[in-house]
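In: I'd like to go over a predicted model; first the sequence, then the structure.
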Amino acid sequence: MAPDVARRDAVEAMGELFRALSTPVRLPIVVELSAAPRSVSELVEALGVSQPLVSQHLRVLRAARLVAVDRRHRERVYRLLDDHVRHIVGDAGQHVAEHGR
């Protein structure tokens, strides 16, 4: 693969990652999961949104391979799949804290 094509593919993949994170519900879900794995009910409580909405966005994050789900008894617990995503979200938060909007 030519370097320009590989770079274009990488940039496109990065864009897909940022699109997956860039909604008013998905980004806060990822922020919560950056701290620790959470059940759907914990995410609903933390975010103050409905369970169906949280579940819908978790499906998108799973399809983007950003989160995984584990069963704990009858409960589903979601976790980040990749520490890189944790760092991206953490660095973005730090940037905003230091530089504002």
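Out: Done, it's in.

In: contacts, neighbours, all on C-alpha from now
Out: OK.

In: Could you say which helix or strand holds the most centrally placed residue in the chain?
Out: Central residue of the chain (C-alpha atoms, centre = their mean): Val30, 3.5 Å from the mean position. Taking DSSP states H and E as the definition, one finds Val30 inside helix 26-35.

In: Below is structure B, check it against A:
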Amino acid sequence: MKALDKDLCEERCFHPQTICLAKAAMLDDRRVRELAEMFKILGDPTRIKILHALSRQEMCVCDIAETLGMNQSAVSHQLRTLRAARLVKFRKDGKEAWYSLDDDHVISLMCQGLEHISHTDGR
């Protein structure tokens, strides 16, 4: 057996009940695309930094830019992307734009992702 084939079944086999259950639970194509898009948006290091900063407190764009060492225009571009994905929300207070996480689900995504990359299982 070739080294590349180690993760394949050695004999072709099917388990009809397993296949039937898996097909019944399959996400529809629209949900798959939406989830893939969300993970793509979360795949950017700058956006992760912004979300992490906002997980602690609401912040104005100036403060986010200063915290990340970026200019406001670059931060604003990332915030628009995060807002379009409903990961952050904003409010205006006079001339200031304040951002916060859209809801607790965003914190859960961050926490679960951190937990996943932090745990060790003896591999």
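Out: Cool, got the structure. Source: prediction; values computed, not measured.

In: picking up where we left off before, matching residues in structure 2 for the helix holding Val30 of structure 1?
Out: Counting by TM-score structural alignment, helix 26-35 of structure 1 lines up with residues 47-56 of structure 2.

In: Mean distance between the matching stretch and structure 1 after superposition?
Out: When structure 1 is superposed, stretch 47-56 of structure 2 averages 1.2 Å from its matched positions, counting by mean C-alpha distance after the TM-score superposition for structure 1.

In: How far off centre is that stretch?
Out: Taking the mean of its C-alpha atoms, stretch 47-56 of structure 2 sits 11 Å from the chain's own mean (C-alpha atoms, centre = their mean, to the nearest Å).

In: Can you mark which positions in that stretch are buried?
Out: For stretch 47-56 of structure 2, the neighbour count (16 or more other C-alpha atoms under 10 Å) marks Arg47, Ile50, Leu51, His52, Ala53, Leu54, Ser55 as buried.

In: want to throw those residues into CSV with distance to Ala25 of structure 2?
Out: Shown next, in CSV, are the buried residues of stretch 47-56 of structure 2 (distance: C-alpha to C-alpha, whole Å):
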residue, distance to Ala25 of structure 2
Arg47, 31
Ile50, 34
Leu51, 31
His52, 32
Ala53, 36
Leu54, 34
Ser55, 32
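
In: Perfect, I'm done here.
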